[in-house]
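[1] Just to be clear, the model below is a prediction. Sequence and coordinates:
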Amino acid sequence: MKYILFEDFSGKPVPFIFPNRVDHADMREQMPYTRVISAGQVQLDEDGFKCFGGAPELDATTREEDAAIIRDFFTQQAEP
């Protein structure tokens, strides 16, 4: 899978995960957020999420903290 980590309107990171057949640039065009923080590939294995690579068309690469941000989105409780 691919991902793009955007900065939302309040300044928080928001990950979008999508199939490999979709280009990073095409997905970027669909999102309302202005700032791309990072982008690349993501996979889930027995040790958790792993992020790697980048998206040259967005001038973005992965960062060490990306996997933890994605994990937290899957594990955080819904706000009341």
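    Happy to help now that I have it.

[2] CA only for contacts and neighbour counts going forward, please
    Will do.

[3] what's the nearest residue to Ile4 once chain neighbours are set aside in contact with, if anything?
    In space, Ile4 comes closest to Ala39 once its chain neighbours are excluded; the distance is 4.3 Å by CA to CA, 6 or more residues apart in numbering. By CA atoms under 8 Å, 6 or more residues apart in numbering, the contact list for Ala39 reads Lys2, Tyr3, Ile4, Leu5, His24, Gly53, Gly54, Ala55, Leu58, Ala60, Thr61, Thr62.

[4] Take this one as well and set it beside the first:
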Amino acid sequence: MKYIMFEDFSGDPLPILFPNRIGYLEFREQIPYTNVLSAGYVQMRPNGISCHGECKELSTQPRTEDAQIIAAKLEAPEY
């Protein structure tokens, strides 16, 4: 899957995961948040979540903390 890490309106990182068949720019245009913090690919691996690759369309790549942020959001989703 692909992901884009946005900065939400309160300044917190917000990852959004989406299928590989959707382009980064196509997806980005649908989201109201201004700042893109990072983007790339995300996978579930035996030892946890892995973020890798790059997003040339948005001129960004995964950050070291992205996997931890995504894992935390999946483990304790906000309602």
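    Nice, thanks for sending it over. Bear in mind the structure is a predicted one, so any value in this text is a computation, not a measurement.

[5] thinking again about what came up before, which element, helix or strand, includes the residue nearest to Ile4 of structure 1?
    Using DSSP states H and E, Ala39 of structure 1 falls within strand 35-45.

[6] which parts of that strand are buried?
    For strand 35-45 of structure 1, burial by neighbour count (16 or more other CA atoms under 10 Å) applies to Val36, Ile37, Ser38, Ala39, Gly40, Gln41, Val42.

[7] what about the third one, distance to Tyr3 of structure 1?
    Taking CA to CA, to the nearest Å as the measure, Ser38 of structure 1 falls 8 Å from Tyr3 of structure 1.

[8] Filter the contacts of Ala39 of structure 1 down to the buried ones.
    Buried among these (16+ other CA under 10 Å): Lys2, Tyr3, Ile4, Leu5, His24, Gly54, Ala55, Leu58, Ala60, Thr61, Thr62.

[9] wait, which of these is closest to Ile17 of structure 1?
    Minimum distance to Ile17 of structure 1 across the buried ones among the contacts of Ala39 of structure 1 is 4.3 Å, recorded for Tyr3 (CA to CA).
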